[in-house]
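S.K.: here's a sequence, model it:
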Amino acid sequence: MRHILVFAAAALISVPLAAQDAPPLRPAASKAEDVPPPNRSVTRHRGVFGGQAVAYTAIAGETYLKADDGTPKAAIFSVSYIKDGVDPRRPVTFLFNGGPGSGSVWLHMGAFGPKRVAIPSDARDDGAPPYPILDNPDSLLDVTDIVFIDPVGTGYSHALGKTDPKEYYGVTQDARSIADFIRLWLNEHGRWNAPKYLGGESYGTTRSAAVLNQLEGSYNDVAFNGVLLISTVLDFGAGADTPGNEMTHILNLPSMAVTALYHGKAQATGAAAFADEARRWATGPYAAALLKGNALSQEERASVRRDLARFTGLSERYLDQADLRVEPGRFYKELLRDRGLTVGRLDSRYTGRDFDNAGETPDNDPSFYGIDAGYTAAINAFTRGDLNYRTDRSYVTIGSLGAQWDWRLGGGRDNNVYMNVAPYIGKALRENSGLRIFVGQGWYDFATPFFAAEYSLSRTGYDKSRIHFEYYDSGHMMYVRDEDRAKLTRDVRAFIRGR
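M.R.: I've put the predicted structure just below:
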């Protein structure tokens, strides 16, 4: 990100029954013998998930990535939830968030972990603490063990000794480190022959594709049964908001349409129907008009402008001044300018008020500052409390790693200029007949628009019969809406069981 049931007496219980602490973290040294053992805590819990009672062990702590000579180079923090009882063929799911620079707090405390933070479900600001940290009966622990991973520079994960953390700041470098972690985890827990799932949100979907390439792209491979892409961004070239790129306007148009509908600036029977109409218009008359550029006739321009106003809720005068091309930042500010409000980027259901109403773009994203405090409080309270993890380090929910990130994929100049990791998924589908892809998209997400996700996975070379899409009446973090959290976990649970 750029800036980013009730079960009455049988309710979920998640009280530690036992705990084992590792020594407190000490400053890392440059020699292997001077580095303390990985800092870990083991606790035991019980809960009810998907209607099933589950006893499980939580392992919160570090795994060291080492150089060829055995010198520890980085500590990867993870939380593993493992159902009690030895079952080497029980499914295991590896999850992370995005950024780059984000810890796994969002999926962990929002959707799939045994506890969740309760923030307003109706796109209101989360306010000030205390925030309720509740049992999460929607967690997937009834169907899979879960490992939440924080890449280097996020969460509690960090480089060790004299290692430059920038060694891990890049699409391929980061993916290689997560692939190494997964191999080490499979070694430690004896799960090489278990069904395996890999998943991420936002840039975590980019990471999923790159990790898939690291683990399945060689003969010494680790095969997966499924990949979970939640709020998907794979083709960075097509979606780049840069002058001269016409595809970004085509791919953003359906998101503008459903947002206008949500806020009463457009008329339609529902979000799904309006999105479908907007898709067809965007790839038809709108795409043709944009590609004609200055050769577009006045008659065609007037027709396109009229329809564009109907879809976006913006005035024809404004659209004419914008030359039929409205960047998302301008849309957030202009749509509700008459009400003195802006709309969110991560979730355009959210609204905010700026310092004044005359600006070109919003001061900030109300859909991020509307949720971040609750999640930050929750991950620190939960890991340091229920999971009994002891550290002096601060948990990095969102770090500013993007400016330091190596976006190059290699393979020549064109691959590095037009950054697209979707072909990694196409290759894995062709070479692993048992692999399936789950894609979850929120209608009101401009960070990773649903039409851009559809576009990136509908090119030649993809088996569409093994790619499953689901849609949600919320935005980037669709699980902040109670109904969509329940739907998302039902959808993913069915996906895992469907193998």
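S.K.: CA only for contacts and neighbour counts going forward, please
M.R.: OK.
S.K.: for stretch 125-141, list every residue counted as buried.
M.R.: Buried residues in stretch 125-141, counted by 16 or more other C-alpha atoms under 10 Å: Asp125, Asp126, Tyr131, Ile133, Leu134, Asp135, Asn136, Pro137, Asp138, Ser139, Leu140, Leu141.
S.K.: of those, closest to Ser303?
M.R.: Asp125 (39.6 Å; C-alpha to C-alpha).
S.K.: second input sequence below; structure requested for side-by-side comparison:
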Amino acid sequence: MLQNRIAALLAASLLATPLGAPLAAQDKPKDESRAEKSAERAPQIVTVRRTGTFGGQRISYAATAGEMFLKDNDGTPKAAINYYSYVKEPRDPSRPVTFLFNGGPGSGSVWLHMGAFGPKRVAIPSDGRDDGAPPYPIVDNPDSLLDVTDIVFIDPVGTGFSHALGKTDPKEYWGVTKDAKAVAQFIRLWLNDNGRWNSPKFLGGESYGTTRSAAVANELEGQYNDVGLNGIILISAILDFGAQAEVEGNDMPYVIAVPSMAAVAWYHNKVADRPASLAAFVAEARAFATGPYATALLKGVALAGEERAAVRRQLARFTGLSEEFLERTDLRPAPGRFWKELLRDRGLVVGRLDSRYTGRDRDNAGEGFDNDPSFYGIDAGYAAAINAYVRDDLGFKTDRQYVTIGSVQPWDWDLGRGEDVYYKSVAPYLGRSLRENSGLRIFVGQGYYDFATPFFGAEYALSRTGFPADRIKFEYYESGHMMYVRDEDRAKLTRDIRAFIRSR
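M.R.: Next up, the predicted model:
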């Protein structure tokens, strides 16, 4: 069916915070007696007291590694949601609290937790080199947001240590709306348990976590029993899957990709007469993509002669690809081809998540890279860090494997709106939230060198009819999908979000 094909394409196009490699299916527990027993036990909650300096302030805080059970209407535990909370002491119910998660779908919150906003982080190379072999330094993180907000990192079912309980099928939680309902339920329960219903509230995610943010905001604010939000933080946003679906006949992905291609070509010195300013060159590319290039693609096979030649010359200038190659692609260079072709003359490929990273494939032929050098350059360090920190420092005890990126398939893309069977976008949720909550603002952080969630895709999705532009703040970073792996951008990102939270 066409609907199934679209769902498969959406899943393939996504990417977590790190991302889209094929993953082995996660089986239901084989030991039913053990599964039954896990549903009967009490949630594990471990709290330790710590002190650190964040944003220049000395902060005492309670660090909790815990589980919360989501229950059926009859009180039967159905799922254990693991979370990590950091709450300033003495506790202040009027202080902001921020709920954060990563993407995937299928990614644990390890990336934002141990890379950007937690009180500790893993220190991996900042300049596009791979993370090598252990040990990986786990260091204090003065960039953590604890000076301006309490923080709760959430691992949805199938990620981190979170899992279905008893005979519950985890697929009950695997879908845009199913997942959002579960995360919204967790947030409501956490507010109950911690007396924080009247606190200023921020919600945020990275990659598919931005999709989740929109869907969770819809669950929290889309009914009479509202949980009002002060802000939504979108890091490396993916909201409109239809516009970015690389399917035959859809030309929007090529338009969306050109500004990112220009940024990467600029970075790798593949631009003739390279301008000094990256931002200025990107602005030129954006104007070309939405003007002459979009017009040219709209003309389809009617594009010919000098008009075609002029567009081809400009496209070559912005992408760093030869006119001959672009003509062979019919002026539609797919991102996968770009990663392989841009530095082919150097025997290198560029990364998908962060195109500052380069790698060498088995050979220099072919249309796509063997593997994403910007993912295998960071994964081991984060996996080691979250396990060492949570198990040894915080003292959370479990024999489960921490799932950094896992399989949560099949993922149900149904948004519960009959009209969007063939076009998936959660952006309208955010537009409605902004229109119906005058105190809500949105922060969007995008890396210039990110092809997993290109920055122009976020701009496009959030500039449609019904979005009050004055309450959407964009910031840009000279790195990729996980901009915080670059030291300068981690500092800038946290400064930007600090300012966003303080300006509520």
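S.K.: and the buried residues of stretch 125-141 of structure 1, which of them are in helices?
M.R.: Using DSSP state H, no member of the buried residues of stretch 125-141 of structure 1 sits in helices.
S.K.: now the residues you listed in JSON lines, with distance to Gly200 of structure 1?
M.R.: Shown next, in JSON lines, are the buried residues of stretch 125-141 of structure 1 (distance: C-alpha to C-alpha, whole Å):
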{"residue": "Asp125", "distance to Gly200 of structure 1": "25"}
{"residue": "Asp126", "distance to Gly200 of structure 1": "24"}
{"residue": "Tyr131", "distance to Gly200 of structure 1": "25"}
{"residue": "Ile133", "distance to Gly200 of structure 1": "23"}
{"residue": "Leu134", "distance to Gly200 of structure 1": "23"}
{"residue": "Asp135", "distance to Gly200 of structure 1": "22"}
{"residue": "Asn136", "distance to Gly200 of structure 1": "19"}
{"residue": "Pro137", "distance to Gly200 of structure 1": "21"}
{"residue": "Asp138", "distance to Gly200 of structure 1": "18"}
{"residue": "Ser139", "distance to Gly200 of structure 1": "16"}
{"residue": "Leu140", "distance to Gly200 of structure 1": "15"}
{"residue": "Leu141", "distance to Gly200 of structure 1": "17"}
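S.K.: dump the residue contacts of the nearest residue to Gly170 of structure 1 once chain neighbours are set aside.
M.R.: Nearest residue to Gly170 of structure 1 in three dimensions, chain neighbours excluded: Asp406, at 4.1 Å (C-alpha to C-alpha, 6 or more residues apart in numbering). Contacts were defined as C-alpha atoms under 8 Å, 6 or more residues apart in numbering; by that measure Asp406 of structure 1 touches Tyr169, Gly170, Val171.
S.K.: what does Tyr389 of structure 1 give?
M.R.: Applying C-alpha under 8 Å, 6+ apart, the residues contacting Tyr389 of structure 1 are Asp21, Arg40, Ser41, Ala60, Gly61, Thr383.
S.K.: from Gln314 of structure 2, how far off is the counterpart of Asp320 of structure 1 in structure 2?
M.R.: If you follow Asp320 of structure 1 across to structure 2 using TM-score structural alignment, you land on Glu327. Glu327 of structure 2 sits 12 Å away from Gln314 of structure 2, going by C-alpha to C-alpha, to the nearest Å.
S.K.: can you count the residues close to the aligned partner of Tyr472 of structure 1 in structure 2?
M.R.: Using TM-score structural alignment, the partner of Tyr472 of structure 1 in structure 2 is Tyr477. Tyr477 of structure 2 has 21 neighbours, counted by other C-alpha atoms under 10 Å.
S.K.: and the residue nearest to the match of Asp320 of structure 1 when sequence neighbours are not counted, what element?
M.R.: Distance criterion C-alpha to C-alpha, 6+ apart; nearest residue to Glu327 of structure 2, sequence neighbours excluded, is Arg312 at 7.4 Å. Secondary-structure assignment from DSSP states H and E places Arg312 of structure 2 in helix 305-319.
S.K.: for the residue nearest the centre of structure 1, which three-state class applies?
M.R.: For structure 1, Glu201 is the residue whose C-alpha lies nearest the centre (C-alpha atoms, centre = their mean; 1.4 Å). Counting by DSSP: H, G, I helix; E, B strand; the rest coil, the backbone at Glu201 of structure 1 sits in strand.
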